[in-house]
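Q: Return a 3D structure for these sequence lines:
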Amino acid sequence: MNEEKIIDDVVELWKIICTYGAIDEKYYDKDLIKELKIALGGKHNESIETILSTNNISLEKFISEFFKVTKSFSEMLNGLLEMFEEANAYTSDHNINLEFNFNTSKCFSFDINHFKSMKEQVQKIEKEFVYLYISELVSWGLIDPFRKVTNWQSKITDIKAINWLKEYDENKWPKSLLECPQTGNNELDEYIVKVWNIWDIFLNECKRVFDNPNDAKAKRAENEEWPFYYLLLDKWPYIFVDNLFKFTYYFDILNEAEKLALSKKVIESLNEIFNYSSITKDKHKVWEKTIKEFLKLPVWKHRYELYSVWVCTEIMGALDKYNIEYNVIDGKLSFSFGGSHIASIVNSHPELQIWAELKTEWEKGETKNRKSRGKHIQPDYSLVVLPIEDVRSTLVVVECKQYKKPSRKNFSEALEDYADGRPESKVILVNYGKIPSKLIEKIESENKSRMLAFGKFIPRSTEIAEFKNQIITTIDKYYNSPGKTIISNYMLDTSEELSIILEWNEKPRDLDLSLIIKDVNDSMEISYKNSGKKEQFPFCEYKVDVRNGFGPEEIIISKWLNKDYTIIVHNFSKEVDLQASSARITLRQGIKEYQIDIANNSENGEVWEVGIIRGSTGELVQLNNIVKTFNED
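A: Down below sits the predicted model:
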């Protein structure tokens, strides 16, 4: 029996990845290759082979960086599996078949259990290989270069970091998505990103092993041998975030000469840590079979096609406050080039449906001379009300792009044609890579106001929140008109305490959170004017009046009454309009959260009507309106 081959040469490993992983360096994978070159310390005009050879890159280092730059791929699998499991509830055999037929030459399918096993295999390989690299680098030494140079004036102003630390303090794995802070010094920022990636991998490993930060203490006996146990016990992830964000604040207030000296000092300290690591070129071996099995997985081979399906998961995420019913037929959920009815929103009138590749006639097809479209248009996704044949029934179009060679012309034509062919629709284009600058601004069309484009649209992208906001704002606006109804399925548990949390930007300095509690007989208000107590009627308490921006302000409902609870936000200081505040309300019950972002297309006014909670049932009725003054009636 032949012994399985061991790869001990990093250049050989890269050649195997290129061959078996179908890496397209010139087109589809161009951005991935660019990120990998930077991560390996190379230049854009050098080949990967040259960088690996001249920089003496270890196998562990290369594998770690490769899986980091392809991390969005495995994160897409998480989103896809979540959507498939939701769809799985609509079939009796609980193992639906997923069919992807993007065109006649690229048709593939698998059942949900097969998909789960592939996802687990991908993440197992990632964990094993990346582990080799971070195991020797995660230490207090990664924090010291930032901690030792700041002073008592250092503070954190980033609201996401503040919220992240607050959630960690509450013994929760934070749901807030943090972005790596930057200093503006390019060389220093490269090192900060490098350290941040190590922290991110470490945090994900902690979350894999433990249910919450304090779980490590509770399960000491069974986990003390885990290599990062004591670092987690000493709050290493928390202290890292706290010190890094304080450092970037401190760096920002220095003069240019001080910044230059400090960046040099920090880079030298970090280099000592990376150089001191005992990782050597031959310390670990890589089994060729393991790598090839990963690269042959259908979910990797068809990663470009799966991207457009992942975008569908973000569409569904935007609609998650409604009751989504997937269109599973004969145990199959289909994504077909010929047109597929993916799902419907229950309790919507007229019914809202989500379609993939819905084809409709296009009157201007011939005059526009678009050879690829002809007399019809067929966007990737359509959010459409009945009757679906009427082009004016489409509310939102989402087009996914992964051109081999993206161009302004391709993007512009897609936006123009879909906006023209679906005359009442918001048209959203998303791209895996970058979008040309001022793309929509340079389009000459009367439909420009209905077009949006999002580049680098991948998991964890900052664009995802606005993408979802645009979809839900469009849907809510349509159903708020006379004769149309759509019922939110978000229900709060009236047997549990509820925290209503308001957060916003630095300005306006003073937003005020209020809760109007009302029935047919009386009305009362909980706010900074009347803070109430959790133990006394009406069993609500206002916590803190924040007057210097950011928040959070909080109202707690400890015991529910058979009344309506209306959530209101007042712009007290008025330095900027409410729309510019980026205000959001979080409804929190235990580990369950629901977030409402302030609408971007509202009228100017001093009051944000957030929504009404029915105390009798827990039903949330979203208003998301900005008005001049609040009228209880």
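Q: For the rest of this, base every contact and every neighbour count on C-alpha atoms.
A: Noted.
Q: hey, where'd the strands end up in the stretch 301-450 of the chain?
A: 324-326, 332-336, 340-345, 348-349, 352-356, 360-361, 376-377, 381-385, 394-401, 426-431 (DSSP state E, counting those that start in this stretch).
Q: one more to put side by side:
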Amino acid sequence: MMLITSPVDLWRNLCAGAGLELRLKGGRPGRDADIEESLRLALKVPDTAASLEEWLALDAAAPLPIVSIEQLLIEVLKSQGGFAQMMQDILDVLITAQAQQSSHPLSVEFKFDDVTDPIKATLEQFRQAVDRMQRVLEKRPKLPNNNLMWLIWRELHDLAPKGPADWPEKFPPAVTVPKTGHGGLDVQLARLTRLVSDFIQLWKRYGATRKEVMAAAHTMTNDVPDAQILRGQLSAASDYWGYKVLWAAQDISRQILARQLDPEMVLEKLAKVLSGIEWIEVWIEHTTQELLDALMLPVWKRRHELYSVWVGTRLLRVAERFAPNMRFHPVDGVLSFEFGGSRLATFNWNGTQFDIWAELRSALVGRSSKRKKGIQPDFRVLQPNLSNSTNEQTTYVLECKHYLSASTSNFTQAAMDYARSCPNAVVHVVNHGPADESSLRDVLPAELQPRARFIGSATPLQETAAQALSRAIQDALFPGQTLPASDSSTPDPVAGKTAPTIVPGCVGYALLEWDESLDDMDLALKVIGSDGRATQSIDFRNEGALHAPPFACFVEDIRRGPGIERIDISAWHFSRYELVATNFSKSGRMVPQALHCNIVTEMGLTQLHCPAGLAETCHEWRIAELHVSSGMVTIVPCH
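A: Here you go, the predicted structure:
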């Protein structure tokens, strides 16, 4: 990997390492031009700039550059959020398909056009690719948490115990520490100055004074990402952490120059305590390499083809929601999105069977400037009837395009060919980029216009926000139908009470409650892999997040009874979970009258009491397993 000393170096490195195709011969946009365009918008690059690379080079040469290496890398990571969402949406549907054939693992095959190298993976391999990409895209430079901050201060205080009698109320200027003449030590002292400067920037985002920053920490809600860590970092402002660190660093420098401290000993201590920090240059190097590794994956290289698969999963998801009896049709354990035609699923609606097909070929009716003999839309829904032709059985056609802007001839010709050939079908032509539906529809013959629709800007992120594509599919397949709204206030089957309301944006939560006979109880939500082992745990050590995998968040660590600990869940991201309660303090006895757990989902409230049979020496209660299938949660008590 080339040395990265400027944003333009980073961009060139990414372009070369990932093999980005930004332009074709003649200057036309290449397959990856959308990445450059999104970065130009994010960085506010003037339209007059010929390319992002040219503008970054000019900016780097300016006396006061606008863009830093860190900022560009973060914007590149953000630009791949749509791809990550697309992969997650596909994975969610595959997990549902796996749940229907629990006897053996599911594999999936994406065969684009007539190729000899289709993408084929087990569900677990596909999940790992999704997790890998999401982990990379979530990477951000992180300041030390409260524990490490004060560990750094204690080490500095041991070296420079004398401090001023009074600490100033204003945030300290990040002054340069005088150099000692010892290269390695000066690097560590300079890092302390930069660390304090970074914290001052953080504090000033929340207030102009220490009092205002402290108030922001106290009023911060748990829906803020990494809220507990951030509270500790903000609270340190009121304890003069930044000023204390800077004063100690300067005093250490003075003592070294006065030969009152051994520089080798000081260097060893500082290097050790600061080793837990991922400095920005290290973060850039590691993140760039991890991003390049992710961009070399086959699923990313062929993400434009995968877009059509994602559109198909929106069709499958809508059908599954309205027809819970929908069945997937893997062949020998492989669910295939195949160019040559594959039946993906079957569902029943109003007593009639419907089949969902990918790439099913049938005869072309009439003449076409684009097609010679047949039509082969990306997806179609058939109402099977042996007395009718494939075209006559077709009730819905879904064609996908991945254009930067809609091509009038390509889009309208596809709609005409499909609508004319399939006289009973609603036809949707979907584009990743924009599409002017009214102008495109006006080009169609009048008799075909009522059955054709053009849907532009159908991206994974837009779909998450607005559900426009899903609603269009719903109107075509299930006209006049709406999904029943979930009731967040459900009767408690145990006590005849009303279950607490689910946090907005969440699908459920688990709440562990204990009385004063117990002290430090800990609740954990564990993700269980296909081998039956826990792959990760959301608890007081790893709080998780609601806005990113694992889409579950530990709320607050309570260390004395009576107490309540809670884990919120914003999406059922995995197919199997386990809830566990641990008596961390090993005080009191876990008995039914002292300890219970409420599990609240969109299906209602389940209350489980600690079993009476736990031995006095046992400090763990395996509460329940949560099995997820088609978005539905089944709670299986462990005792």
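Q: Select, out of the strands of the stretch 301-450 of the first structure, the one closest to S105 of the first structure.
A: Using C-alpha to C-alpha as the measure, strand 332-336 is the one of these that comes nearest S105 of the first structure, at 12.4 Å.
Q: if we can go back for a sec, possible to save the strands of the stretch 301-450 of the first structure as JSON lines with mean neighbour count and distance to P459 of the first structure?
A: Putting the strands of the stretch 301-450 of the first structure into JSON lines (neighbours: other C-alpha atoms under 10 Å; distance: least, C-alpha to C-alpha, whole Å) gives the following:
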{"stretch": "strand 324-326", "mean neighbour count": "19", "distance to P459 of the first structure": "22"}
{"stretch": "strand 332-336", "mean neighbour count": "22", "distance to P459 of the first structure": "21"}
{"stretch": "strand 340-345", "mean neighbour count": "20", "distance to P459 of the first structure": "21"}
{"stretch": "strand 348-349", "mean neighbour count": "16", "distance to P459 of the first structure": "29"}
{"stretch": "strand 352-356", "mean neighbour count": "24", "distance to P459 of the first structure": "21"}
{"stretch": "strand 360-361", "mean neighbour count": "16", "distance to P459 of the first structure": "31"}
{"stretch": "strand 376-377", "mean neighbour count": "20", "distance to P459 of the first structure": "28"}
{"stretch": "strand 381-385", "mean neighbour count": "25", "distance to P459 of the first structure": "19"}
{"stretch": "strand 394-401", "mean neighbour count": "23", "distance to P459 of the first structure": "14"}
{"stretch": "strand 426-431", "mean neighbour count": "25", "distance to P459 of the first structure": "12"}
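Q: Now which residue in the second structure aligns to I125 of the first structure?
A: Superposed on the second structure with TM-score structural alignment, I125 of the first structure falls opposite V136.
Q: tell me which residues in the helix or strand harbouring its match are buried?
A: Per DSSP states H and E: V136 of the second structure is located in helix 123-137. Neighbour counts using 16 or more other C-alpha atoms under 10 Å place 123-124, 126-127, 129-134, 136-137 of helix 123-137 of the second structure among the buried residues.
Q: Stretch 71-90 of the second structure too?
A: Those would be 72-74, 76-81, 83-90, for stretch 71-90 of the second structure by 16+ other C-alpha under 10 Å.
Q: In strands, which of the residues you listed fall?
A: Counting by DSSP state E, no part of the buried residues of stretch 71-90 of the second structure is found in strands.
Q: Now, the residues you listed that are in helices?
A: Residues of the buried residues of stretch 71-90 of the second structure located in helices (DSSP state H): 72-74, 76-79, 81, 83-90.
Q: what's the closest of the residues you listed to V334 of the second structure?
A: Distances from V334 of the second structure to those, taken by C-alpha to C-alpha, are shortest for I90, at 14.8 Å.
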